[in-house]
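S.K.: Sequence plus the predicted model coming up.
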Amino acid sequence: MNLSFYLLLIIIGLITGSITSLIGASGVMIVVPILTMFFNVSVHNAIGTSLLIDVIASLTVSYSYYKNKNIDLKSGIWIALTSIIGAQVGALFASNMGEGNLSSGFGIVLVLAGLSTFRKSYKEKNNSKTKNKVFNFKKEWQKILASLIIGFGIGILSGIFGAGGGVMILITLIAIMSFPLHKAIGTSTLIMAITALSSTIGYASRGNIDIELSILISIGAILGGIIGSKYANKVNEKTLQKIVGICFTLMGITMTIITKFK
């Protein structure tokens, strides 16, 4: 590996950390397609490596939000608990899936996430008065039960596709817990770190993590996370959602097409 290669990996990390800090999305959405399409890393190794990066980036970002009092883990702890279990189940499923199926599956998830993010940027204005009332629980135990079920589902997706579930957790905190946006991003990022750590352990136990790539990309992810968190409140959120949504969708389509022709 030469210097330009190292710099490229760090730049990838910068982008990953920035996206995580600004919209609470998992950096896995960026790392997995790049490692598989341009660095010829196997899908299983790419997901395992990206999960480790996700843990480091998410912890960095969540600490920044914590300093600004934008984390409330008390309400989100139920999602975190079952997401850990679900992540192990998902990682077990992923180990038994073929490279082609896993690549295609991840590409489809990426497209759906991109379209959802892009669509959300248009719907937020019209739904601003009702978006926090999607679920109307009369009793606390109903909210807790729903959070446990959702957390388990998020964990399974994390384990299979390597996504820490940041966007899904974010939507859950806003829709079910009625969190303000900034507190929802901070809390979901911390929960994402916990979920990603559980998935990382599952992939590491099967030898599907490239430590060298993880370290280099994580250096950039830490820097990107710190810088992005600092300026998170100054960025036009809707514009950023549209850009990220388009990028995710294009990468997902590209990844799916390339997989079909391999």
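M.R.: Yep, that arrived.
S.K.: make it CA atoms for all contacts and neighbour counts henceforth
M.R.: Noted.
S.K.: Which helix runs longest in this protein?
M.R.: helix 99-126 (DSSP state H).
S.K.: Could you check how far that helix is from the centre of its chain?
M.R.: 12 Å (C-alpha atoms, centre = their mean, to the nearest Å).
S.K.: Also stretch 151-170?
M.R.: 7 Å.
S.K.: what does stretch 216-228 give?
M.R.: Here the centre of stretch 216-228 is set off from its chain's centre by 15 Å, with C-alpha atoms, centre = their mean.
S.K.: And the longest helix of the chain, what's buried?
M.R.: 102-118, 120-121 (16 or more other C-alpha atoms under 10 Å).
S.K.: For burial, what's the neighbour tally of Thr142?
M.R.: No Thr there; residue 142 is Gln. Gln142 has 12 neighbours, counted by other C-alpha atoms under 10 Å.
S.K.: dropping in the other structure now:
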Amino acid sequence: MEYLIIIVGNFLIGGMIGLTGIAGFLLPMLYSGFLGMSSAQGLALSFFAFLISGILGAYNYYRAKNLNLKLAVWISMGSFVGAVGGVRLNLLMEEGIVKKILYLVVLLSGISILLRKDEKEERKKSRPGQKMPLWFWLAFGAVTGLICALSGAGGPILVMPLLVVFGVPVKTAVGIALFNSIFIAVPSSIGYAMGCRPGDLLLLLPLSLVSHGIGVWIGSKNTSLIRPDVLKKGVAVFSVLLAILKLITG
């Protein structure tokens, strides 16, 4: 039964990522919150999946010319270093505290989706000509990488809206966030996997990666079948309610 839940969960969450660019933060909730796995095992499986969705998503955005590669590389260099620190910090903390951080990040992520303005309004306020020094983007990547690796947030749910605030156009921000999530996922997936017994990942990892990759690919190819804003709101409401429940009940 656990295998079926993992396959279906990864497929559905992958599909939502393909459709909207968000929802990855639900994976750690599935593993640690619903299936009761240890935080290290749940985060290892989640970040390996984020690696797949990041590669597929970034590739599609690059082909569509919605990826500022230079900016993405500078942010990602900082994120790689930050992610290493986030994993080390996570493994030093108590299991219960780590899960509470995860639930809190999921709660805040859901609220941020509900409060986010639509793309047309964001596009009007975008300031693509605004320049930030390179050290700023390195620091930005390091801080967001640390938070994402520590909590299991994945990346885009935190990085994308912040990039928009700093004047990056919405579609470009999504492309950069997906590219950046690869560099958060690499050290995070390896670091958390080292904290697991090999048998904990041996069968579950291939199942999750294949089903997640199929979901992301199908979702990204069928964005016209469902209104992304409706799906985003549904994901947000579900996330907020689930996070509140887990914070109250533990």
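M.R.: Now that the structure is in, tell me what you want to look at. The structure displayed is predicted, hence computed values, not measured ones.
S.K.: Helices of the first structure, start to end?
M.R.: Using DSSP H, helices in the first structure cover 3-23, 28-38, 43-67, 73-95, 99-126, 140-161, 166-175, 181-204, 211-230, 237-261.
S.K.: Residue in the first structure paired with Gly152 of the second structure?
M.R.: Under the alignment (TM-score structural alignment), Gly152 of the second structure pairs with Gly162 in the first structure.
S.K.: Please apply the same query to Leu134 of the second structure.
M.R.: So, by TM-score structural alignment, Leu134 of the second structure is matched to Ile144.
S.K.: show me what contacts the closest residue to that match other than its chain neighbours?
M.R.: Nearest residue to Ile144 of the first structure in three dimensions, chain neighbours excluded: Trp78, at 6.6 Å (C-alpha to C-alpha, 6 or more residues apart in numbering). Contacts of Trp78 of the first structure were listed using C-alpha atoms under 8 Å, 6 or more residues apart in numbering, and they are 144, 147-148, 151.
S.K.: nearest to Thr172 of the first structure, of those residues?
M.R.: Nearest to Thr172 of the first structure out of the contacts of Trp78 of the first structure is Ser147 (C-alpha to C-alpha; 8.0 Å).
S.K.: Give me the nearest residue to the closest one, chain neighbours excluded.
M.R.: Ile79 (5.2 Å).
S.K.: and if you look at Val84 of the second structure?
M.R.: Nearest to Val84 of the second structure is Pro187, by C-alpha to C-alpha, 6+ apart, at 5.8 Å.
S.K.: In this structure Val235 of the second structure contacts Gly110, no?
M.R.: Yes - here Val235 of the second structure reaches Gly110: they are 7.3 Å apart, a contact under C-alpha atoms under 8 Å.
S.K.: Name all residues that make contact with the closest residue to Ala153 of the second structure other than its chain neighbours.
M.R.: Counting by C-alpha to C-alpha, 6+ apart, Ala153 of the second structure lies nearest to Phe25, which is 4.7 Å off, once chain neighbours are set aside. By C-alpha under 8 Å, 6+ apart, the residues touching Phe25 of the second structure are 106, 152-154, 157.
S.K.: Aligned to the residue nearest to Ile144 of the first structure, what sits in the second structure?
M.R.: Checking TM-score structural alignment: Trp78 of the first structure goes with Trp74.
S.K.: Roughly how far does its match sit from Leu203 of the second structure?
M.R.: 36 Å (C-alpha to C-alpha, to the nearest Å).
S.K.: Same check on Val174 of the second structure?
M.R.: 32 Å.
S.K.: Compare these two and say which is more crowded by neighbours.
M.R.: The residue with more neighbours, out of Val174 of the second structure and Leu203, is Val174; 27 against 11, by other C-alpha under 10 Å.
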